[in-house]
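[1] just to be clear, the model below is a prediction. Sequence and coordinates:
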Amino acid sequence: MILTAPPRLLLVHAHPDDESLWTGGTIARYAANGAHVTLVTCTLGEEGEVIPDGLALLAADESDQLGGYRNGELRSACAALGVVDHRYLGGIGRWRDSGMVGVASNAKPRAFIQGDFTEQASALLEIIKEVRPDVVVTYGPDGGYGHPDHIRAHEITTVACAQSSDVRRVFHVVTSKRATEAGVAELSAVRDLPYRLPEPGELPVTPDEQISTVVQVADHLDAKLRALRAHQTQVTVWQNDSGWSCYALSNGIAQPIVDSEYYILASGVPDGIADDLFGGLG
């Protein structure tokens, strides 16, 4: 980086745990290097499936207390990653997790996808005006894997950033096809793996020729793993004595933990972005 002032990074994620799953290494890397990192979370993740049996009654169809619990998980994850500036879009609890495509929770009045689009984009723009980020990160047009809240997060971020002269680059976070397949191949040799391996094409990936930026996060994987463990209702992390590690969501599918995170430049000058979100910005 050659910025004379501390670089300012803003990330827009749909639910608690998305920041760690998608961008945990990136957040930890830039925070450790002195960047001002702002995380915006759009919902409390109330519709998530609960992994630990002892916490099952938190779920939406039981006591419906999962959102508050996940707020605590997110606070712990932010501490692990070095995030000191976290905001909920519109204030904590303003919009509710919509759930996956086609489920009844999509129609709840407070669901994020039922919210007023202009209000949501305006709320994000107000944060952008205050923080004045150089770089903004969110999902691509498909939300990474089609979740309605991820898609809405992409849409409002696109609109809000287009109205700000401070934002110099917007990136979409993606997963690398090559790195994911290599990671799964390595996991296939691990004998004591507690999860099932994904079937070919089961994990969402992006062809590597579409990827513009590869952020090395090998030195920050410990922080990412601590953040993932903080989200105990949503994620389980496994490591063995030989140094192998992976994680799984409630579906029990092993997902590799790779040493880079991957991005596509959506807007801004491309010079210097091969391995640094802020590369070439002066």
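    That came through fine.
[2] okay, CA-based contacts and neighbour counts for the rest of this
    Noted.
[3] so who does Leu74 touch?
    Shown here is Leu74, whose contacts under the criterion Cα atoms under 8 Å, 6 or more residues apart in numbering are Pro16, Asp17, Ala230, His231.
[4] identify the residue nearest the last one in space, chain neighbours excluded?
    Leaving aside its chain neighbours, His231 sits nearest to Glu73 (5.2 Å; criterion: Cα to Cα, 6 or more residues apart in numbering).
[5] circling back to that earlier point, top of the contacts of Leu74 by number of neighbours, please.
    Across the contacts of Leu74, neighbour numbers were computed from other Cα atoms under 10 Å; Asp17 holds the maximum, 29 neighbours.
[6] now do the contacts for it.
    Contacts for Asp17 (Cα under 8 Å, 6+ apart) come out as Leu74, Ala77, Leu228, His231, Gln234.
[7] quick one: the first one from Glu47, how far?
    The reference is to Leu74. Here Leu74 is placed at a distance of 15 Å from Glu47 (Cα to Cα, to the nearest Å).
[8] identify each buried residue in the longest strand belonging to the chain, please.
    Ranked by residue count, the top strand of the chain under DSSP state E comes out as strand 260-268. Within strand 260-268, the residues that qualify as buried by neighbour count (16 or more other Cα atoms under 10 Å) are Ser260, Glu261, Tyr262, Tyr263, Ile264, Leu265, Ala266, Ser267.
[9] okay, now the one to match up with it:
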Amino acid sequence: MGTGAGRRSPVEPWHLVRTASTVLAVHAHPDDESLSTGALLADLSARGIRVVVVTATRGEEGEIVPGSVAEDATTPLEEIRGLEVRRALAALGVHTHHLLGEAPALEEGASPRRYRDSGMQWVGEGVAGPSDTAGPTSFTHLPEDQEVADLSALIAHERPDVVLGYDDEGTYGHPDHLRAHTVAAAAARAHGLPFIEVSSDPDPEAEVEGLPFAFREQPGSARALEAALRSYRTQLTVLGPLEEGPGGVQVRHVGGQLQDVPLRTGLRLHEPGE
């Protein structure tokens, strides 16, 4: 891939993802792939592009929508959320999913490892920080180079053309999202692959540092996005479609926060050294 003179064009990431044979999307928890990239992944899948999703944790520390799990249920939450992510990915047209730390997303010669959800707490309006109870096996507490090695093993196995992940704000600052950003950037760099960042802010007019994000709409992803989000009955409630702007879906999270999930995605090419 030639760099050309000067700064890369902000349109380039869209050319990269839409001409790829395989795109690897790196996410932190079940539901992130739908909330952050659902419209995009459905669009890419509909175009015949093979999409692979890897999830770092099982979402064990997430809150639960009241009434979504029976009081006498014995199934562990991580198994419930594993089923939810599989249903969501099927709705998006994604048929290949891996968990980081399990082969083939596991460093050669290593025993399987489990990256636990680090949890979070709100440290400001709309901004998350690490949980005080995050244990030693949480994604943010285990060695970063180990996690890069596991993701690198998956890249060698799946041979994607591009790696897709969060920008350096990690959507809303969740510590697992921030770690996923650094791990994905490092693994992509180790393989000489472009790392495409997804904008944390859905507003195309938002000010950003460095290379701006290029936004595109995915209007044909409406049904797939809503179906994927409805798969997460333990984590959120779908309130209905968005009628204005690019369209999309509004959801309410367990803590009562409302989120508009638009049929629009901003992408930029991660610059080396960022």
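    On my side now, so go ahead. Worth saying up front: this structure is predicted, and the values here are computed from it rather than measured.
[10] quick one: the strands in structure 2, in order.
    Listed from the start of the chain, structure 2 has strands (DSSP E) covering 22-27, 50-55, 96-99, 120-124, 127-130, 162-166, 195-198, 214-217, 236-242, 248-253, 258-262, 264-269.
[11] which residues of structure 1 does the last one align to?
    Under the alignment (TM-score structural alignment), strand 264-269 of structure 2 falls on residues 260-265 in structure 1.
[12] mean distance, that stretch to its aligned residues in structure 2?
    Taking mean Cα distance after the TM-score superposition for structure 1, the mean distance separating stretch 260-265 of structure 1 from the aligned residues in structure 2 is 1.6 Å.
[13] now what about that stretch, what contacts it?
    Residues from elsewhere that reach stretch 260-265 of structure 1, judged by Cα under 8 Å, 6+ apart: 22-23, 25-26, 169-176, 210-218.
[14] now do stretch 239-249 of structure 2
    Stretch 239-249 of structure 2 has contacts (Cα under 8 Å, 6+ apart) with 217, 219, 222, 225-226, 238, 250-252, 260-264.
[15] ranges for the helices of the stretch 1-150 of structure 1?
    18-32, 66-81, 117-131, 148-162 (DSSP state H, counting those that start in this stretch).
[16] show where the third one falls in structure 2, residue numbers please.
    For helix 117-131 of structure 1, the aligned range in structure 2 is residues 144-158, judged by TM-score structural alignment.
[17] can you give me how far that stretch is from the chain middle?
    Centroid displacement of stretch 144-158 of structure 2 relative to its chain, using Cα atoms, centre = their mean, to the nearest Å, is 16 Å.
[18] got the buried residues for that stretch?
    Residues of stretch 144-158 of structure 2 classed as buried under the neighbour-count rule (16+ other Cα under 10 Å) are Glu144, Gln146, Glu147, Val148, Ala149, Asp150, Leu151, Ser152, Ala153, Leu154, Ile155, Glu158.
[19] how about stretch 220-230 of structure 1?
    Residues of stretch 220-230 of structure 1 classed as buried: His220, Leu221, Ala223, Lys224, Leu225, Arg226, Ala227, Leu228, Arg229, Ala230 (neighbour count, 16+ other Cα under 10 Å).
[20] turn these into JSON lines, including distance to Glu62 of structure 1.
    Written out in JSON lines, the entries for these read as follows (distance: Cα to Cα, whole Å):
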{"residue": "His220", "distance to Glu62 of structure 1": "37"}
{"residue": "Leu221", "distance to Glu62 of structure 1": "35"}
{"residue": "Ala223", "distance to Glu62 of structure 1": "33"}
{"residue": "Lys224", "distance to Glu62 of structure 1": "30"}
{"residue": "Leu225", "distance to Glu62 of structure 1": "29"}
{"residue": "Arg226", "distance to Glu62 of structure 1": "28"}
{"residue": "Ala227", "distance to Glu62 of structure 1": "26"}
{"residue": "Leu228", "distance to Glu62 of structure 1": "25"}
{"residue": "Arg229", "distance to Glu62 of structure 1": "24"}
{"residue": "Ala230", "distance to Glu62 of structure 1": "22"}
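[21] so which of those residues sit within helices?
    Applying DSSP state H to those, the entries found in helices are Leu221, Ala223, Lys224, Leu225, Arg226, Ala227, Leu228, Arg229, Ala230.
[22] lovely, talk soon.
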